[in-house]
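Colleague: all I have is the shape, not the residue letters:
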């Protein structure tokens, strides 16, 4: 059955057609997102939801979205999506951070020019029939110092354009290395130094706890007298009341804002102040950018729903289409390994340690980690998936650690999962053979070669005669067909295990019969989603 997508905000017809061309059923209702009750009533039908800023994806909407797998925002900002609730619901949240980078960076440069030369006020004055040439004395950008807060994708483009204008650029970004700064031609500085040196300050960071009010009253007072401030990133990065006070006092010579703490902004402390340029969140508002993000969101959602490729996800590691093809069997193996220890563990898990060997160590480990945790959590939380599993595990205080190593054995690569509880550790390892099928290769330190089936039986026992016969006889007498039978032991007379792959779920009566023989230390049925 073809996946079904709802487009609840305005999106280009070209983007909608991409869904259809890819074989995805799509309903285009560009005004539905404004009606939360109507959206909640309908969202349960869909696998995917494509939005812009009008649709609010709240926890209530997600509760109603019983089939939803992915929400994708055409644009960067996802403030209108409850990402915590989405993660708990197992819904991937995507955005399109690259489609409007150029446009947003250009808008910041345009706003910088506008406030430097007081262009909007001069235009309004001239339209009014005045000729106030001496009133609008501006400043040049050449040789001025531009302070860029956030030198990522958009901030990096602003840096490049500013250097082309012969400005000196200083950048504050905790994630910017000295080497990267050198290659960009900018000077990496701490925030206080940027505030003290910059003639213009432009912000290009997301709104998170670490950046909220990054230009607070305290920090604004640290700025150079006559500074001009541009914000085309997110509302809430600047204390607008404090900035208004400093504009009135003359400490700040001008400001240009495209975003505001409260939007739509019908009133604001910055409005109607001299040399303050305001636009209604136009950063991405060009024909090219709107088309780019719309096409990108359609391609990303289609790729995920059809191939499992994850791009620009905010709550799950990205997996390219090429990675998805190669990693598919390894992701399934990781889930099976987690599911094995999850079904075998009946006490609270404290930690999960994952070892990646050989070719497995060169893959997308974050995605594999998520698959292991999803498999581990599923026996107790059936609705969990790769998106929600890390959140559920974190809520339960489970710590996850990852180790990699070069090829260290017979196999080209393998994954070993060790679960730690208060009283014990339990480990299992597996690999993917050349036929693309996952195999268990070690349990409790005992080497095996076990094919994985939907229904399995795991037993532990002392290495004594009669085990094979007892298992075979009991299964035969109860009509249980054995598809695969694997044995292993540490040494003669020591610990031994058996792993059976059978055609149907094993009944409680069969399990009781085996346990009553007294031959087995443990008898455990296992179920795997193969």
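Modeller: Structure's in. What do you need? Nothing here was measured: the structure is a model prediction, and the numbers come from that model.

Colleague: contacts and neighbour counts: CA atoms only from here.
Modeller: Noted.

Colleague: now the helices for the stretch 401-530 of the chain?
Modeller: 467-477, 508-516 (DSSP state H, counting those that start in this stretch).

Colleague: so which bits of the longest one are buried?
Modeller: In this case it means helix 467-477. For helix 467-477, a neighbour-count test (16 or more other CA atoms under 10 Å) marks 467, 471, 474, 475 as buried.

Colleague: helices along the stretch 251-400 of the chain, start to end?
Modeller: Under DSSP H, counting those that start in this stretch, the stretch 251-400 of the chain gives helices at 287-307, 321-344, 365-377, 389-395.

Colleague: helix, strand, or coil at residue 229?
Modeller: strand (DSSP: H, G, I helix; E, B strand; the rest coil).

Colleague: in this structure it contacts residue 256, no?
Modeller: Yes. In this structure, residue 229 is within contact of residue 256 by CA atoms under 8 Å, at 6.3 Å.

Colleague: let's bring in a second one:
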């Protein structure tokens, strides 16, 4: 009889989570002090099959290198930025999170900070308890009738929206993935960012931190906001340029700010600290007994199911499939994710539907896992926390219609997958297959045949099919020191629309993209990244 799986809990989790492991027959060690002792953790991690953590434990490559037995890491909470996911994946370690366990708590904290900011409660409390009676000093503002601007209207943002509507606020939301139908259901008005900024009396952020959302409230965007705006951030540090916000506070353009998250945490010092119109809390968004209990119980159940039965739930680095299905599915999962990523990186407006067509042998595989991978690929460029398990639910909550079509092979390929993404402006389709050796390939984009492998760094160009374009394009890259590895071309007709898909050695500087964009006949230029 094989030994029972062994789990280490290296952060402060609810005792109920410990009991779940024990009730399921799993050997569990509760050592919350190890979360801040990386050397000791690395020393003993090799004895465990599972590691349950919160935010204090940093699962680094050095720790993973010592984790010979480790099969699963369970994060009680949403963010997994304290886990080196690529290294964990390379070592075959499943990384799970609990994406929905603390949504209500975080949303309520944002609403609480909004009230505290509107009525200057922290400063009034300190003044009163100091023996002062400064009734005329603290002149707040009403919430009712004000415009609440929500940046990011996903799971948490939608709860804030519903609370805002209940408070009789006018709620407007900027979220490229929010469908008009979902906005109508929530009772909010969907707007672009440039419209939200000058209209909102309060702005609250509820979006992940990605390359697209970093400093979404930059100095330039802060200047576009309504005079007297109040800003709340309970999402992620880095969404707001803190130094620029301090200048806007000092100048009086921004009336106040309430922050629960900061660029550097623990935040022992910060540009916002010390301003009389700023309220700060130490990352308390998920800090309620109910939320802590929910995520602890959820992660214990998920890890137990995986260690005892092989079931995978809420994994950020692997789909929900069995061990028997994995060998056949693996290359097509990679294809689905990359097709989705291709479309997602090119999408800048709201998505209304995603359609995937499976032809030939791929149609006989577990298409649910493939579709989840494709959806995750589409959404991940904007929503960093989305994974192959949560992606269908995230798409559904945002009103994105997902369709699957299965049919026999009709063309030259035994297996063909086509992904179509429809936005408020256009429909973009991309097809691909898996050749011998398991490598995914692109076969067509927008019905234009283009045969190319996915590569870490690529440039995608759409242009008018004119003589001399290739030479000018190659020269622009050469002059900038960008080396071309492969060059794939396609067109719909002589003199019509053409596509160039170029693999280059390393990331493409923005000025190079601008130089290519300036070439005659170029319609679109985009740097793409595939890992």
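Modeller: That came through, no problem. In this text the structure is predicted, and so the values were computed from the model without any measurement.

Colleague: ok so, going back, winner for burial among the helices of the stretch 251-400 of the first structure?
Modeller: helix 365-377 (a mean of 25; mean count of other CA atoms under 10 Å).

Colleague: just give me how far it sits from the chain centre.
Modeller: 14 Å (CA atoms, centre = their mean, to the nearest Å).

Colleague: want to try CSV for the helices of the stretch 251-400 of the first structure, with distance to residue 432 of the first structure as columns?
Modeller: Output for those, formatted as CSV (distance: least, CA to CA, whole Å):
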stretch, distance to residue 432 of the first structure
helix 287-307, 20
helix 321-344, 7
helix 365-377, 13
helix 389-395, 23
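
Colleague: in the first structure, what stretch matches stretch 87-102 of the second structure?
Modeller: Stretch 87-102 of the second structure corresponds to residues 85-100 of the first structure when matched by TM-score structural alignment.

Colleague: how about residue 214 of the second structure, what's its partner in the first structure?
Modeller: In the first structure, residue 214 of the second structure lands on residue 212 (TM-score structural alignment).

Colleague: if I look at the residue nearest to its match when sequence neighbours are not counted, how far off is residue 202 of the first structure?
Modeller: Among residues not flanking residue 212 of the first structure along the chain, residue 237 sits closest, at 4.9 Å (CA to CA, 6 or more residues apart in numbering). The span separating residue 237 of the first structure from residue 202 of the first structure equals 11 Å under the rule CA to CA, to the nearest Å.

Colleague: more crowded one of these two?
Modeller: residue 202 (28 against 25; other CA atoms under 10 Å).

Colleague: measure the closest residue to the more buried one other than its chain neighbours to residue 271 of the first structure for me?
Modeller: The shortest distance from residue 202 of the first structure to any residue other than its chain neighbours is 4.6 Å, reached at residue 230 (CA to CA, 6+ apart). Per CA to CA, residue 230 of the first structure is found 15 Å from residue 271 of the first structure.

Colleague: looking at this, residue 171 of the second structure is in a strand?
Modeller: Yes. Assessed with three-state DSSP, residue 171 of the second structure lies in a strand.

Colleague: show me what contacts the aligned partner of it in the first structure?
Modeller: Residue 171 of the second structure maps onto residue 169 in the first structure, with residues paired by TM-score structural alignment. By CA atoms under 8 Å, 6 or more residues apart in numbering, the residues touching residue 169 of the first structure are 145, 146, 147, 148, 159, 162, 163, 185, 186, 187.

Colleague: same thing but at 6 Å, please
Modeller: Neighbouring residues of residue 169 of the first structure by CA atoms under 6 Å, 6 or more residues apart in numbering: 145, 146, 186.

Colleague: next one: the second one relative to residue 495 of the first structure, how far apart?
Modeller: What it means is residue 146 of the first structure. Distance from residue 146 of the first structure to residue 495 of the first structure, by CA to CA: 70 Å.

Colleague: which of the two has more neighbours?
Modeller: residue 146 (28 against 17).

Colleague: counterpart of the more buried one in the second structure?
Modeller: Using TM-score structural alignment, residue 146 of the first structure sits opposite residue 148 in the second structure.

Colleague: that match should be in a strand, yeah?
Modeller: Yes. Counting by three-state DSSP, residue 148 of the second structure is located in a strand.

Colleague: surely it and residue 199 touch.
Modeller: No. Counting by CA atoms under 6 Å, residue 148 of the second structure stays clear of residue 199, with 8.7 Å between them.

Colleague: got the contact list for residue 93 of the first structure?
Modeller: Counted by CA under 6 Å, 6+ apart, residue 93 of the first structure has contacts 70, 71, 72, 313, 314.

Colleague: for it, which non-adjacent residue is spatially closest?
Modeller: Per CA to CA, 6+ apart, closest to residue 93 of the first structure is residue 71, 4.9 Å.

Colleague: and if you look at residue 207 of the first structure?
Modeller: Residue 207 of the first structure sits nearest to residue 234 (CA to CA, 6+ apart), 6.1 Å away.

Colleague: contacts only, for the nearest residue to residue 525 of the first structure once chain neighbours are set aside.
Modeller: Of all residues not flanking residue 525 of the first structure in the chain, residue 457 sits nearest, at 4.6 Å (CA to CA, 6+ apart). By CA under 6 Å, 6+ apart, residue 457 of the first structure lies in contact with 499, 500, 524, 525, 526.

Colleague: burial check on the last one, number of neighbours?
Modeller: Spelled out, it's residue 526 of the first structure. 21.

Colleague: circling back: of the contacts of residue 93 of the first structure, closest to residue 90 of the first structure?
Modeller: residue 70 (8.7 Å; CA to CA).

Colleague: per the alignment, the closest one corresponds to what in the second structure?
Modeller: Per TM-score structural alignment, residue 70 of the first structure is aligned with residue 72.

Colleague: please report how far its match lies from residue 524 of the second structure.
Modeller: Residue 72 of the second structure is 42 Å from residue 524 of the second structure, by CA to CA.

Colleague: now residue 430 of the second structure
Modeller: Residue 430 of the second structure is 16 Å from residue 524 of the second structure, by CA to CA.

Colleague: who has more neighbours out of the two?
Modeller: residue 430 (23 against 14).

Colleague: distance across stretch 142-156 of the first structure, terminal residue to terminal residue?
Modeller: By CA to CA, one end of stretch 142-156 of the first structure lies 19 Å from the other end.

Colleague: contacts for it?
Modeller: With CA under 6 Å, 6+ apart, stretch 142-156 of the first structure has contacts from 101, 105, 166-173, 194, 198-205.
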